[in-house]
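> Structure for the following, please:
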Amino acid sequence: MATVGLKTTQYSVLANVAREALPVAELAERLGMERTTLTRNLKPLMDAGWVVPRPGADSRQRIVTITEAGQQKLAESYPVWCGAQRAFEQLVGREAVRALHTQLESTLAQLTPLIEDLPHAHPE
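Got it, this is the predicted structure:
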């Protein structure tokens, strides 16, 4: 199967933007990443024409929206993503994958309050 030119993090961002156009800050929160990290991940997606920032209600707010080209890239990437998921599950086993997801969710739940309390999490 041909490579589709998306990193795993970019696929995740593109898939989430396809579900719902969101402000950058809200999308970063949903993805569990810093805004600056999300901005770095959005740049190649914007450069490729797969997502665009639209003005929000507030002039400082940017709503990340998927384009038709982005929808096509996502559709092209989906079978590759599913194949990678299946290969990983076959390698480590379904129960190990479930346990990994459970551990990651638990860890994120524990870390989120700590991350939100960091000084850089609330720029003035």
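
> going forward, measure contacts and count neighbours with C-alpha atoms only.
Noted.

> Residues contacting stretch 44-59, please?
Applying CA atoms under 8 Å, 6 or more residues apart in numbering, the external contacts of stretch 44-59 come out as 10, 14, 17, 23, 42, 61-71, 73.

> Take those residues and keep only those in strands.
If you go by DSSP state E, these have 23, 62-66 in strands.

> Highest neighbour count among those residues?
Neighbour counts for the ones in strands among the contacts of stretch 44-59, by other CA atoms under 10 Å, peak at residue 64, which reaches 26 neighbours.

> Okay, and the residue lying closest to that residue once chain neighbours are set aside sits in which element?
Distances taken as CA to CA, 6 or more residues apart in numbering place residue 53 nearest to residue 64, at 4.6 Å, with adjacent residues excluded. Taking DSSP states H and E as the criterion, residue 53 maps to strand 51-55.

> what comes up buried for that strand?
Judged by neighbour count using 16 or more other CA atoms under 10 Å, the buried positions of strand 51-55 are 51-53.

> Looking at those, spot the one nearest residue 78.
Residue 78 has its nearest neighbour among these in residue 51, at 16.8 Å by CA to CA.

> One more, please, to line up against the first structure:
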Amino acid sequence: MKTEEQNKKSSVCNCLNLRRASLAITEIYDHYLAPCHLSVSQFSILKHTRAMEPVSVSELAAEIRLDRTTLVRNLKPLEQQGLIHDIAPSGTRNRQLCLTVEGREKIEQAHVYWQQAQEQIEAQLGQENTETLQALLLKIEVLAP
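Model (predicted):
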């Protein structure tokens, strides 16, 4: 009987292979973060906001390397949950985002689950392969014009 890994075949298309891998990794992180009611994307936004606060949407998008409109769409549920708020004076065009107390607590709670996902992936791939993967992904990221 073939294992699931043996049944899956790599595509000749590098883009498709990377998308498939990205979906698989995202699924793992989202599974681990589910008890916190956060996706890995939301967790990343919260962590980057905390590290940079107060931060404008444009600065945050550039740091995370997300399209600004995608980031705005992903910020809405975090703001609705009371995890992020805008401290810019009313009427100003440039939003300044900060975490709320609840947002800080959510990061602390979620970090434990995020770490478990990290450890599971490294256990599956091995430390050497994980380091190789990280190096290759960085090389791929800088390929874009």
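
> And the buried residues of strand 51-55 of structure 1, which is closest to residue 106 of structure 1?
In terms of CA to CA, no member of the buried residues of strand 51-55 of structure 1 lies closer to residue 106 of structure 1 than residue 51, at 30.7 Å.

> Need the counterpart of the closest one in structure 2.
For residue 51 of structure 1, the aligned residue in structure 2 is residue 84 (criterion: TM-score structural alignment).

> For the nearest residue to that match once chain neighbours are set aside, which residues are in contact?
Using CA to CA, 6+ apart and skipping the chain neighbours, the partner closest in space to residue 84 of structure 2 is residue 99 (4.4 Å). Shown in contact with residue 99 of structure 2 (CA under 8 Å, 6+ apart): 46, 49-50, 53, 83-85.

> biggest separation within the residues you listed, which pair?
The largest separation in the contacts of residue 99 of structure 2, counting by CA to CA, is between 53 and 83 at 13.1 Å.

> Between those two, which has more neighbouring residues?
Shown here are residue 53 of structure 2 and residue 83; by other CA under 10 Å, residue 83 has more neighbours (20 against 13).

> Please enumerate the helices of structure 2.
4-7, 14-33, 40-52, 57-64, 68-80, 101-125, 127-141 (DSSP state H).

> could those helices go into CSV alongside mean neighbour count?
What follows is the helices of structure 2, written out as CSV (neighbours: other CA atoms under 10 Å):
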stretch, mean neighbour count
helix 4-7, 8
helix 14-33, 15
helix 40-52, 18
helix 57-64, 16
helix 68-80, 14
helix 101-125, 16
helix 127-141, 12
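
> residues near residue 49 of structure 1, how many?
Using other CA under 10 Å, residue 49 of structure 1 is surrounded by 14 other residues.

> do you know how far it is from residue 68 of structure 1?
Distance from residue 49 of structure 1 to residue 68 of structure 1, counting by CA to CA, to the nearest Å: 9 Å.

> repeat for residue 59 of structure 1
Note on residue 59 of structure 1: its distance to residue 68 of structure 1, by CA to CA, is 25 Å.

> now residue 52 of structure 2, nearest residue through space, not along the chain?
With CA to CA, 6+ apart as the criterion, residue 52 of structure 2 has its nearest non-adjacent residue at 7.8 Å, and that residue is residue 60.

> Against residue 55 of structure 1, how distant is the equivalent of that neighbour over in structure 1?
Using TM-score structural alignment to pair residues, one finds that residue 60 of structure 2 aligns to residue 27 in structure 1. Separation of residue 27 of structure 1 from residue 55 of structure 1 (CA to CA) stands at 15 Å.
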